[in-house]
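[1] Next comes the sequence, and after it the predicted model I'd like to discuss.
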Amino acid sequence: MQYGKFGFVARLAAAVLALGVMQGAGAADPDKKEIRFGATAGPYADQIRYGVKPVLEKRGYKVTIIEFSDYVQPNLALADGAIDANAFQHVAYLKKFSADRKLALTDVIQVPTAPIGIYSRKHKGLAEVKPGNTVSLPNDPTNLARAIAILQQIGWVTLKPGTDPIRASERDIDANPHKLKLIQLEAAQLPRSLDDVDYAFVNGNYALASGLKLTSALALEKIPDYYMNLVAVKTADLNKPFVKDIREAYESAEFKAVTQQRFAGFVQPPYQR
């Protein structure tokens, strides 16, 4: 009898302890007051720094901004839990990257997005294009597809019928009447290529980081919805309070004012229009 009583008490104590642990784990997230926010260095980190962080700090959060120099590490860091959210990519890239790496990441909200621009230090306009001109493009598949779509929009190439604009590559070019020499480079290197090529397609964040102005581009991309940049989180975190607060910080009047003041030329998401 004594042994049975002891066993019952031990089991009861263990159950109470387990319940306490479970309750503690459940309460940890609502009480979460630190957000580690990843972004590529430049405008998307600055949007957080000047527009989003102050709003979150008013709600009691400590916000740490972690800057990345490529398009790979921010998602790996998010999946590993090294950061809580990131802002640098569009939904087409997020879906492909997540599928390829088998990561459970989800988009939260679109952010003001810098379009790809066409820049030149040798020509004053697109009409000056000549046969054999050199054109540098980003080499990652999603941004290469964007650049090729722009090439078609400005009439420099024609794509094969039925080409998916999200997956377009040089193989999909049906006609290149100017016989342009297309040079694929890592996106971060495109601003430096301006001294060597006739025209360069430069992602907005790298253009701004290198000192180029969106307003000085010879032409700017008309960004379709699926190329608007966004905030991403782990899918398991999507409905947590800190994610709701991030979304509301981007939708705030304070952030809109910062966007208008600091990010001229960016394409605004629907909630800012």
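    That came through, no problem. Numbering: from 1, shown residues only.

[2] From here on, just use CA atoms for contacts and neighbour counts.
    Fine.

[3] Provide a list of residues in contact with the residue lying closest to Asn133 once chain neighbours are set aside.
    In space, and not counting its chain neighbours, Asn133 is closest to Leu180: 5.2 Å by CA to CA, 6 or more residues apart in numbering. Going by CA atoms under 8 Å, 6 or more residues apart in numbering, Leu180 touches 131-135.

[4] Including secondary structure and distance to Ala85, could these go into a markdown table?
    Conversion of those to a markdown table gives the following (DSSP: H, G, I helix; E, B strand; the rest coil; distance: CA to CA, whole Å):
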| residue | secondary structure | distance to Ala85 |
| --- | --- | --- |
| Pro131 | coil | 46 |
| Gly132 | coil | 44 |
| Asn133 | coil | 41 |
| Thr134 | strand | 38 |
| Val135 | strand | 35 |
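
[5] Second structure for comparison follows:
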Amino acid sequence: MKKSLIGKTFVFLIGVSLLLLAACGSTENSGDEVIKVGVGSAEIPTWNLVKDLAEEEGITLEIVKFDDYVQPNLALDSGEIDLNAFQTVVYFDNFITERDLDLSAIGTTSIWPMGIYSQDKGDISDLEEGDQIIIPNDPTNLGRALLLIEKAGLITLEEDFDGQGGTENIAENPKNLEITPVDSGQTARGLEDAAASVINSDMAIKAGLNPTNDPVFREDSGNKSYINIIAAPTDEKDNVSYSKIVEIYHSDEVSSFIEEEFGGAAVPVKEPISYLDDYKQN
């Protein structure tokens, strides 16, 4: 009986020891914080690097891919993801105002110049009477596209046009161009039928286009309104780990990667978020 009791005690102690060892092993990894970041497909290469660098800081990033401009903010607001990084500051501000979302911009990332693309025209001046131009239809990208078409010398907008509003703001259209707003995700496909299409860089990359070399006319990268940002729920905007992610994104290693990976299609921005406080005056 005594031997049996000793044997059971020994087995019990072995079992407890194994449990303690297992617990110690899980504790080693349990310190890692998992943060879900929603990004567009074009930015996944950059965020894979950020993920690797964050891992060294004890932060585990889970990258969640989105293919549109609506769901990432809704997912952030509902708590499905912790951060997102896919949109310009002007788009973000308009979206959260319209949807009454309590989200905040916490860091700058890069600027992706918009371009006018064409399969048939070698130069923007080759557009002819009545040609169709496809543009994105969401409020901020629509206005941005109209400003780009104006800068290309094709139309004249009302003097007080500030980027808000649609084609009703066209004051002069000498070539009677047919300017057709469609969903941003369809702008690249529009090249199959239209003479030209205004396409965001991330959508262009997704369609296999080169945003540096392929446009017949391209936006410059100096407008603060079109700088992309990292967004978080407002009650988490001062989260230390989130601030660390912004810091990592602004590192020389990430900036160099963006420059080499995208060849000018994306331009890294390392300014603090306060840099965008006056973007509406830019």
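    Nice, thanks for sending it over. All values reported here derive from a predicted model rather than from experimental measurement.

[6] before we move on, back to that, can you tell me what the residue nearest to Asn133 of the first structure aligns to in the second structure?
    Matched by TM-score structural alignment, Leu180 of the first structure corresponds to Leu177 in the second structure.

[7] Compile the contacts of Leu180 of the first structure into a markdown table and extend it with columns for distance to Arg247 of the first structure and neighbour count.
    Output for the contacts of Leu180 of the first structure, formatted as a markdown table (distance: CA to CA, whole Å; neighbours: other CA atoms under 10 Å):
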| residue | distance to Arg247 of the first structure | neighbour count |
| --- | --- | --- |
| Pro131 | 48 | 11 |
| Gly132 | 47 | 13 |
| Asn133 | 44 | 15 |
| Thr134 | 42 | 17 |
| Val135 | 38 | 21 |
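
[8] those strands in the second structure, which residues are they?
    Taking DSSP state E to define them, one finds strands in the second structure at 33-40, 59-66, 83-88, 103-111, 115-117, 132-136, 156-157, 170-172, 178-182, 196-199, 217-218, 227-233, 267-268.

[9] Now do the equivalent of Pro191 of the first structure over in the second structure: how many residues are near it, please.
    Matched across to the second structure, Pro191 of the first structure falls on Ala188, judged by TM-score structural alignment. Other residues near Ala188 of the second structure come to 25 when the count uses other CA atoms under 10 Å.

[10] Also the one 5 residues further on?
    Neighbourhood size, Asp193 of the second structure [other CA under 10 Å]: 12.

[11] show me the residues around the most centrally placed residue in the second structure that make contact.
    Per CA atoms, centre = their mean, the C-alpha nearest to the average position across the second structure is that of Phe86, at 1.2 Å. Going by CA under 8 Å, 6+ apart, Phe86 of the second structure touches 38-40, 43, 69, 228-230.

[12] Now which residue in the first structure aligns to it?
    Aligned by TM-score structural alignment, Phe86 of the second structure pairs with Phe88 of the first structure.

[13] quick one: that match from Asn203 of the first structure, how far?
    Distance of Phe88 of the first structure to Asn203 of the first structure, computed by CA to CA, to the nearest Å: 11 Å.

[14] got the contacts of Leu180 of the first structure as JSON lines, with distance to Thr215 of the first structure columns?
    Listed next are the contacts of Leu180 of the first structure as JSON lines, based on distance: CA to CA, whole Å:
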{"residue": "Pro131", "distance to Thr215 of the first structure": "27"}
{"residue": "Gly132", "distance to Thr215 of the first structure": "27"}
{"residue": "Asn133", "distance to Thr215 of the first structure": "23"}
{"residue": "Thr134", "distance to Thr215 of the first structure": "22"}
{"residue": "Val135", "distance to Thr215 of the first structure": "20"}
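
[15] so how far is Asp235 of the second structure from whatever residue of the second structure lines up with Arg59 of the first structure?
    Under the alignment (TM-score structural alignment), Arg59 of the first structure maps onto Glu57 of the second structure. Applying CA to CA, the value for Glu57 of the second structure to Asp235 of the second structure is 23 Å.

[16] Between the two, point out the one with more neighbours.
    Per other CA under 10 Å, whichever of Glu57 of the second structure and Asp235 has more neighbours is Glu57, with 15 against 10.

[17] can you tell me how far the more buried one sits from Asp32 of the second structure?
    As defined by CA to CA, Glu57 of the second structure lies at a distance of 9 Å from Asp32 of the second structure.

[18] what residue of the first structure takes the place of Leu5 of the second structure?
    Aligning on TM-score structural alignment leaves Leu5 of the second structure without a counterpart in the first structure.

[19] What residues does Leu5 of the second structure make contact with?
    Applying CA under 8 Å, 6+ apart, no residues contact Leu5 of the second structure.

[20] Let me see the ranges of the helices in the stretch 1-150 of the first structure.
    Ranges of helices in the stretch 1-150 of the first structure, per DSSP state H, counting those that start in this stretch, are 2-28, 43-47, 53-58, 73-80, 91-101, 141-153.

[21] outside of the fourth one, which residues touch it?
    Helix 73-80 of the first structure is touched from outside by 38-40, 68, 83-86, 103-105, 233-234, with contacts defined as CA under 8 Å, 6+ apart.

[22] Show me just the buried residues among those residues.
    38-40, 68, 83-86, 103, 105, 233-234 (16 or more other CA atoms under 10 Å).

[23] Tell me the one among these nearest to Gly7 of the first structure.
    Lys234 (41.7 Å; CA to CA).

[24] Tell me who's in contact with that closest one.
    Counting by CA under 8 Å, 6+ apart, Lys234 of the first structure touches 78-79, 84-85, 104-106.

[25] Quick one: which of these hold up in the second structure? List them.
    Mapped onto the second structure and checked by both residues aligned by TM-score structural alignment, their matches' CA atoms under 8 Å, these keep the contacts 78-79, 84-85, 104-106.

[26] sorry, back to before: quick check: which of the helices of the stretch 1-150 of the first structure is nearest to Lys244 of the first structure?
    helix 53-58 (10.8 Å).

[27] Looking at the first structure, name the residue matched to Ala207 of the second structure.
    Using TM-score structural alignment, Ala207 of the second structure pairs with Ser210 in the first structure.

[28] pretty sure its match contacts Pro191?
    Yes - when contacts are counted by CA atoms under 8 Å, Ser210 of the first structure is listed as touching Pro191 (6.6 Å).

[29] what separates stretch 25-35 of the first structure from the chain centre, distance-wise?
    25 Å (CA atoms, centre = their mean, to the nearest Å).
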